[in-house]
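Q: turn this into a structure:
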Amino acid sequence: MRIARWETDGRLEEGLVHGDRVIPFPDGTTTAGLLAAGLATALEVGAEMLAAADGRGTALAAVRLLAPLQPSSIRDFVAFEEHVEGVSVSVDGRGGVSEAWYRYPTFYFTNPHSVLGPDERVTPPRCEALDFELEVAVVVGAPPRDGSDLTPGEGAEAIFGYTIMNDWSARDVQAREMQVRLGPAKGKDFGTALGPWIVTADEFADLVDDEGFLPLELEALVNGERVGHDLLSNMGWPLGELVAYASRNTRVVPGDLLGSGTAGNGGCLGELWGRNGARTPPPLVAGDTVTLRVERIGELHGIVGAAREVPEIPPARPRSRARTR
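A: Got it, this is the predicted structure:
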């Protein structure tokens, strides 16, 4: 089942994508409500909607798709060893993979207020190394118990569905910020694209292997030219374990979004820059288009816009370190 949000005739609607049509939810039903109710309930609602559809709905081509959800939070993991190997050189000048990476699946929080939808134009900061990141994102539904300290099996149970994620990245800004041993911050939080819809987890059950890995084929294209491809199962941890780790000493709740981290083998330009020793292929510029394809989910298109002028922030002032006025 595919769940989407869209705009038509100035109205925001959400519902199902069925074939080449979109079918709005009945009154009172929302994506957020279905996430909270859990996957089993959502599938029942969807089955009832499709049984009663009788050709109703609107042509998919006639609506503007939006991000398929408004996440309550976004945790973005870095779960592909091959990505870490390459991108670490281009971001911090050091090669290899830290031993710490292998122990637990690391993530950072990114900005839920700058989520973009399909075909939406990203407005980056002024930078010289704009990049994309090819990821699959887990959409959390109703988790077992209270969503706290989940086991890996319970983490897998909490997965409602999947969408495609493009973590737009200003690599030179990121590299400057991370010298302070924090971040990434402004190198990342200007835009995270999601879409084109949520595909519910039941659609992938036949592909999940005995360890919980999901071998979906992934592909990234810039201006129509393929620059990367990988399998989602090349992650160091299956997705259920990412959910479980995210829940440690806290909670995951319906509507939380967990990025897989960037795929390897050209899942971003930064990895290729690290391996090539130069910024080839070149960084993204205004007018470039990025297409991310994920098997059984679809395609997410994004357009690079021009950077906008922003007020300047002065550098830190020298201070006396006096302890009294």
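
Q: rest of the way, CA atoms for contacts and neighbours
A: OK.

Q: quick one: the strands in the stretch 1-150 of the chain, in order.
A: Remark: strands assigned in the stretch 1-150 of the chain by DSSP state E, counting those that start in this stretch are 2-8, 11-18, 21-24, 58-59, 64-66, 73-77, 107-110, 115-116, 121-122, 130-131, 134-140.

Q: what lies in contact with the fourth one?
A: What it means is strand 58-59. D20, R21, V22, I23 (CA atoms under 8 Å, 6 or more residues apart in numbering).

Q: what about the closest residue to the first one other than its chain neighbours, neighbour count?
A: Going back to what we said before, that points to D20. In this structure, D20 finds its nearest non-sequential neighbour in L60, 5.4 Å apart by CA to CA, 6 or more residues apart in numbering. The tally of other residues near L60 (other CA atoms under 10 Å) stands at 16.

Q: and this one, please, so the two structures can be compared:
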Amino acid sequence: MRLATYEHRGAVRAGVVSGDGVHAFPAGVTVLDLVRSGLPVALDAGVLDGPSVPLTEVRLLPPLEPPSVRDFVAFEEHVEGMVAPGPVPPEWYEAPTFYFTNPAALAGAHDDVPIPPGSRLFDFELEVAAVLGPDGIFGYTIFNDWSARDLQRREMKVGLGPAKGKDSVTTLGPWLVTADEFTVDEDGFLDLDLRVSVNGVEIGHDRLANMGWPFEELVAYAARGTRLRPGDVLGSGTCGNGGCLAELWGRRGAQDPPPLRPGDVVEMTVEGIGSIRNTVVAGIDLPPVRPARTRDRAR
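A: Here you go, the predicted structure:
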């Protein structure tokens, strides 16, 4: 089942996507409501038997408004490229590392994506995200963790981050596909085909089963000593084999392909989920950040 949030004629609704288009739930029902309930009980009202709106007539929004968004780094091949020519840090193998990103800065499947202020090294990241329900994983969606690599590199030298290098925008979409649509292998992994292209040229191609940990283990680690909530989003981390530009830059020792520029179109397709397609646009022009003052440490 594909659950979408969309805008049509100025109104925001949630609905079920079928071959005919999107069928609206009753007014006021959100995808997050359905996730929290554990099952899309609103279907009992005969939503699929009601009228539909063609997808060409709606703007797809992020499928839900999540309470939190965690993003992991679960693909070994991606880490290899990011640290090249050095080896993968042994700490990567010990536990599935993640960071928190901004749940208030989400974009829809076809929205324009502005370059963050001050960035000259803008990048995409091809991922899949799991969305939690009350009793485990409710469903999956495509996750593009857009990254300002120059901002990210600077801030992580301070020992914190990523922060402003990541929090400008994350694309989720095109919809949320319920977990019962997928089959995991004997080790608990989803084996889905992942592809990303820029301006129609394929840049990356991987399999989701190449994750170092299955999603259930990412959830279990995130829950250690804390509390998760239905609707929380957990990204897989960027896949390998060209899942982002920075991985290729590390392997090739050059910015090949070049950083994203206004007008570039990034399209991602994940087997069993669908496609998202965003156009990069110029961001707002802000003055430089004022540097910190230095002090003589007088006490």
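
Q: any chance you could map the helices in structure 2?
A: Assigned by DSSP state H, the helices in structure 2 fall at 31-37, 76-83, 90-94, 149-156, 215-222, 245-252.

Q: out of those, which gets nearest to A130 of structure 2?
A: Relative to A130 of structure 2, the nearest member of those by CA to CA is helix 215-222, separated by 7.2 Å.

Q: starting at the chain centroid, how far to the closest one?
A: Its chain's C-alpha centre and that of helix 215-222 of structure 2 lie 17 Å apart, by CA atoms, centre = their mean, to the nearest Å.

Q: repeat for stretch 131-148 of structure 1
A: Stretch 131-148 of structure 1 has its C-alpha centroid displaced from the chain centroid by 9 Å (CA atoms, centre = their mean).

Q: equivalent analysis for stretch 159-170 of structure 1, please.
A: 2 Å.

Q: so that stretch corresponds to what in structure 2?
A: Alignment of stretch 159-170 of structure 1 against structure 2: residues 137-148, by TM-score structural alignment.

Q: need the counterpart of P118 of structure 1 in structure 2.
A: Superposed on structure 2 with TM-score structural alignment, P118 of structure 1 falls opposite A109.

Q: next: D230 of structure 1.
A: Using TM-score structural alignment, D230 of structure 1 pairs with D206 in structure 2.

Q: and if you look at R279 of structure 1?
A: Correspondence of R279 of structure 1 to structure 2, assessed by TM-score structural alignment: Q255.

Q: which residues does that match contact?
A: The contact partners of Q255 of structure 2, by CA under 8 Å, 6+ apart, come to L245, A246, L248, W249.

Q: verify the stated contact: G212 of structure 2 with A74.
A: Yes. Assessed by CA atoms under 8 Å, G212 of structure 2 is found in contact with A74 at 5.4 Å.

Q: more neighbours, these two?
A: Remark: of G212 of structure 2 and A74, A74 carries more neighbours, 28 against 20, as counted by other CA under 10 Å.

Q: just tell me what that one corresponds to in structure 1.
A: Aligned counterpart of A74 of structure 2 in structure 1: A79 (TM-score structural alignment).

Q: read off where stretch 224-236 of structure 2 ends up in structure 1.
A: Counting by TM-score structural alignment, stretch 224-236 of structure 2 pairs with residues 248-260 of structure 1.

Q: swap that for stretch 163-180 of structure 2, please
A: Mapped onto structure 1 using TM-score structural alignment, stretch 163-180 of structure 2 covers residues 185-202.

Q: with adjacent residues omitted, what lies nearest to A84 of structure 2?
A: Leaving aside its chain neighbours, A84 of structure 2 sits nearest to G250 (5.2 Å; criterion: CA to CA, 6+ apart).

Q: so who does the one you found touch?
A: Neighbours of G250 of structure 2 in contact, by CA under 8 Å, 6+ apart: G81, M82, V83, A84, P85.

Q: still contacting in structure 1, which of those residues?
A: Comparing the contacts of G250 of structure 2 with structure 1 on both residues aligned by TM-score structural alignment, their matches' CA atoms under 8 Å, the contacts found in both are G81, M82, V83, A84.

Q: list only buried entries from these.
A: Listed as buried from the kept ones among the contacts of G250 of structure 2 are G81, M82, A84; burial here means 16 or more other CA atoms under 10 Å.

Q: wait, the last one touches R251, no?
A: In other words, A84 of structure 2. Yes. A84 of structure 2 is in contact with R251 according to CA under 8 Å; the separation is 5.9 Å.

Q: what about R251 of structure 1, distance to A220 of structure 1?
A: Distance, R251 of structure 1 to A220 of structure 1, by CA to CA, to the nearest Å: 33 Å.

Q: actually G266 of structure 1, not the one I wrote
A: Applying CA to CA to G266 of structure 1 and A220 of structure 1 gives a distance of 8 Å.

Q: which neighbours do those two have in common?
A: V227, G228, H229.

Q: would a markdown table of those residues with distance to T262 of structure 1 and neighbour count be doable?
A: Output for these, formatted as a markdown table (distance: CA to CA, whole Å; neighbours: other CA atoms under 10 Å):
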| residue | distance to T262 of structure 1 | neighbour count |
| --- | --- | --- |
| V227 | 13 | 17 |
| G228 | 11 | 20 |
| H229 | 11 | 21 |
